[in-house]
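Trainee: structural data only, the sequence is not supplied:
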């Protein structure tokens, strides 16, 4: 039996030891956050035969995944879907990269581990749109609470509001506020800069307790305090499911089509799936009583379209036989888009560049091995300072564009989120001791789409997450970027900023957006509840087929999405189990 820094790791051969059945009660497509939660929860019924297929590999014994400091190094890699979006109008035709989880654990295996829930009004809107009472804040908070195993350092080395009642101490996902030996050296400068801001000073808040606006110190991050390792869906949910005799989990197994019975009748039924293993193109078929798609906001609509479920005109144009005309599939895609500002830090400040020095890396590794702390225990090295704010109405009105969408949003929702990381987000500055500060638009008005390039499952889809796609989106993002630049160029950060390298004094804001816009990798909404899915997460007009993952989310959250996908899947599992 193998061990990975204190975490039980299943050898690859043991992941698939369960009996192979002729027919499964439930086939889950996708082994990310939602898929693994569902595999665990739905297999608690020993009479239910569950199969999960994940296109990506098993990362159990790879320190690239388990060690927080290496977060981001798997973009791009074998652990990520390495997509390129179509040219974006507001980026001067630039084609952004979109790297998503292609691994057991999905995005939770490769992200920067931030754990944030955000404004409670978002979840109330989920419930109103979907007709699912259990998604409203007063209900889904129980699922949030049940997921999270909270650690707070004692003593806490900074002043931070923490609402302990919205966490538990026995959840599966370890959620840790940073100890003093896990805090970046940059932290006090960044949080004080926002707290002391004269224009709109930040207020410290716990953004996991239903509050949407405020500043968080110390994370929290999905990091297991006892050994400083990443806590993610494969280790927190998948390991337990994989030990059950009624569960079979296949990694490196990509589902390429759903097959249907009753085609041409009123209600087609999902009956089986086709998949390929490893690098093979040999197609295998497995029969199931019910299919649950949990492949994410890009690959779930992609698979539906390849299977003939989606907009009639689009499928006809590609020669794909129509199973069900569902015009909204692949639409309503939203993401959190950001723009970067990069500067050099003094040589004594530890950044990602420090990890490239073999001597220093050996010192960090020794500290990590002995104390589970130090630079290797810092996510990415992502900041633990996260600040969200709403732009006041009078400033919105000064933009001279239609801001009715944003003004109409509930008052607990921020429009902008500010963060930093001790690494260059642009490759041309990777050799510098660089810090990237960035601002994201977290409640976009405009939406994008996912479409097929061809009927060939091997071709990447056509993706647009529509960067700053409305006039108001762009105006708010530019306002936030100017706020960010004013802050990083001010005396408040003079100790840690010894020279800006992007955008610099000669680049216009438009050029900065065209060259420095990126994504938080938070795509949602492409198979939305209320539009495509009913109140049981079923695809409308089809039997035996549900979608439970980020693609089902009808309104994007106001901060990082991983915690919300855990809670969504927990709530969905209860709904399915209640149906018997």
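Mentor: Nice, thanks for sending it over. These figures come from a predicted structure and were not determined experimentally.
Trainee: C-alpha only now, for contacts and for neighbours.
Mentor: OK.
Trainee: quickly find the element holding the residue lying closest to residue 196 once chain neighbours are set aside.
Mentor: Excluding its sequence neighbours, the residue lying closest to residue 196 (Cα to Cα, 6 or more residues apart in numbering) is residue 202, at 7.5 Å. Using DSSP states H and E, residue 202 falls within no helix or strand.
Trainee: likewise residue 450?
Mentor: Going by DSSP H and E, residue 450 is part of strand 449-451.
Trainee: and if you look at residue 292?
Mentor: Assigned by DSSP H and E, residue 292 belongs to strand 284-293.
Trainee: residue 338 too?
Mentor: In this assignment (DSSP H and E), residue 338 forms part of strand 337-344.
Trainee: check the secondary structure at residue 174 for me.
Mentor: strand (DSSP: H, G, I helix; E, B strand; the rest coil).
Trainee: after the strand holding residue 338, next one along is what?
Mentor: Past strand 337-344, the next helix or strand by DSSP H and E is helix 358-371.
Trainee: in the stretch 301-450 of the chain, which spans are helices?
Mentor: Remark: helices assigned in the stretch 301-450 of the chain by DSSP state H, counting those that start in this stretch are 312-318, 358-371, 393-397, 404-408.
Trainee: alright, now check it against this:
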């Protein structure tokens, strides 16, 4: 029999919601916890488990959102995937495990004036989520955590060009990190790629953070949070589903992710007043019925009543985006690349992970940062206080892989003739928004990352493109004898050491796309406090990457696990020193 009032209702069973619910139950098994998830359970579906799986982005478990037309990317609508199942993005992501730099966490803590979110304190939660493959740098890693993390070298996945690649980066002045470890709190330099795969199989969050003892409703959409405004302070009292069913709770925790969490707050009457009032009294059909898994009442009259005006909901939104290239080998007969016929690549471990041995995270010159910020803001920045200048930090991530990209419109196939590169912009200064198109949860949010809108972003990206071109074509081991040229998409000349700013901008506008790292749309310090409570509303929290208040220089999987671990400890009153 279901309880009349739940202790906690968690809206969304993705990475954060699953981790949070599992840990809360672990702290106190008497708690009555209800998780409401829009999708099903994908965790044992073989079509998503492996590196070569094709049922990921655009697949069965992807919400398959699109952004608004991006003005600075040739007006393109960019894919914005999000997991629609228990475990959320852990069912469809690339499995990269990069926690970021200590400065990311410390900048977060400084912004919200709470050292609990700084690196020294967050390390225990990172460790709690981690089962590291090695005892090297033991003080920096968890050995008994929930998620197994591996590396190419540990799996005996070596590549003919690995040493040449490392040497070439060093020739450009890139330091090699201690034990080639990107996950010690210092990520500026070269380290191994880490992925949370065990012998190739992905680990979906609900298989590592079990929901035994937690009640889970799958294939169920929450329309909004019920908010009582009769008292002095608005108070969340439960949720109403899209089919009209209501559940009561002592506390509601929204874990819908950076796209859906702000939408749910707005549909609950918490958000910018003018936007909410615009949708007061909406009556319309769902724009995409595939988003809905329960009963669809097409005569439903949905309306939004403003319960608490909060103009920051959906603001401060940002997303990493990336740019891929293919580079033609001088002599493909040397069997350097995947598809070449090299028998080495037929060994089973080469199917266990990405064909990327190393990751390089680079800063960009401070003088250029300062000049770009002055262009954007009209005044010179203070180097002692400016977010981008007060610390040396990774602005770009660079990956070189030994399997060609096949979706760039350049006619390249995985036939051993090319290797590939990817650049990810880690610290965008452009800010976008999440808004709503109607008062119905079935209609997805309006996603506008506003990519590439600042001079700082342009400067950082141009620097990154020139760095990768120097690696491939400059005075390096790769450039002198191994790489012939870039193979560009149709309509472009190859990138060269002399490519102009205008040319580089045109390539970004044509080819950049999301890295699927949305964050910031319910930012801590603006929408939630440092205990994850929605400011101005009792009994309501947000726990997911939407609360991250800064451009976080990492792939968000590892930081979000740590965030959810920390949130569970805060909510349970478990305190610090868990390990």
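Mentor: Everything's here; your move. Worth saying up front: this structure is predicted, and the values here are computed from it rather than measured.
Trainee: quick check: the strand holding residue 292 of structure 1 aligns to which part of structure 2?
Mentor: Here strand 284-293 of structure 1 aligns to structure 2 at residues 245-254, judged by TM-score structural alignment.
Trainee: now what about that stretch, what contacts it?
Mentor: By Cα atoms under 8 Å, 6 or more residues apart in numbering, the residues outside stretch 245-254 of structure 2 that reach it are 4-12, 225, 236-240, 261, 264, 539-543.
Trainee: which of the residues in it are buried?
Mentor: 247, 248, 249, 250, 251, 252, 253, 254 (16 or more other Cα atoms under 10 Å).
Trainee: next: stretch 418-429 of structure 1.
Mentor: Using 16+ other Cα under 10 Å as the test for burial, stretch 418-429 of structure 1 gives 418, 419, 420, 421, 422, 423, 424, 425, 426, 429.
Trainee: likewise for stretch 88-103 of structure 1?
Mentor: Going by 16+ other Cα under 10 Å, stretch 88-103 of structure 1 has these buried residues: 88, 90, 91, 94, 96, 97, 98, 99, 100, 101, 102, 103.
Trainee: just the residues contacting that stretch, thanks.
Mentor: Identification of contacts with stretch 88-103 of structure 1 by Cα under 8 Å, 6+ apart yields 31-32, 54-59, 75-76, 78-87, 106-110, 251, 464, 466-469, 474, 510, 513-515, 517-519, 521.
Trainee: onto which residues of structure 2 does that stretch map?
Mentor: Mapping stretch 88-103 of structure 1 onto structure 2 (TM-score structural alignment) gives residues 70-85.
Trainee: chain center to the matching stretch, what's the gap?
Mentor: With Cα atoms, centre = their mean, to the nearest Å as the basis, stretch 70-85 of structure 2 stands 14 Å off its chain's centre.
Trainee: what's the answer for stretch 349-361 of structure 1, then?
Mentor: Its chain's C-alpha centre and that of stretch 349-361 of structure 1 lie 27 Å apart, by Cα atoms, centre = their mean.
Trainee: now swap in stretch 509-524 of structure 2 and tell me
Mentor: 8 Å.
Trainee: that stretch aligns to what range in structure 1?
Mentor: The aligned range for stretch 509-524 of structure 2 is 514-529, by TM-score structural alignment.
Trainee: with stretch 435-442 of structure 2 instead?
Mentor: Counting by TM-score structural alignment, stretch 435-442 of structure 2 falls onto residues 451-458 of structure 1.
Trainee: need the contact partners of the matching stretch.
Mentor: Here stretch 451-458 of structure 1 has contacts from 256, 302, 305-306, 318-320, 330, 459-463, using Cα under 8 Å, 6+ apart.
Trainee: quick one: which of those is nearest residue 123 of structure 1?
Mentor: residue 330 (21.8 Å; Cα to Cα).
Trainee: hang on, the closest one packs against residue 526?
Mentor: Yes: in this structure, residue 330 of structure 1 is within contact of residue 526 by Cα atoms under 8 Å, at 4.6 Å.
Trainee: who touches both of these two?
Mentor: 301, 449, 450.
Trainee: any idea how many residues pack against the closest residue in space to residue 522 of structure 1 that isn't next to it in sequence?
Mentor: Spatial nearest neighbour of residue 522 of structure 1, excluding adjacent residues (Cα to Cα, 6+ apart): residue 335 at 5.1 Å. A count of nearby residues for residue 335 of structure 1, using other Cα atoms under 10 Å, gives 28.
Trainee: repeat for residue 118 of structure 2
Mentor: 19.
Trainee: any idea how far residue 82 of structure 2 is from it?
Mentor: Residue 118 of structure 2 sits 27 Å away from residue 82 of structure 2, going by Cα to Cα, to the nearest Å.
Trainee: again with residue 259 of structure 2
Mentor: Relative to residue 82 of structure 2, residue 259 of structure 2 is positioned 8 Å away (Cα to Cα).
Trainee: ok, residue 165 of structure 2 next?
Mentor: Distance of residue 165 of structure 2 to residue 82 of structure 2, given as Cα to Cα: 33 Å.
Trainee: same thing with residue 400 of structure 2?
Mentor: From residue 400 of structure 2 over to residue 82 of structure 2 (counting by Cα to Cα), the distance is 25 Å.
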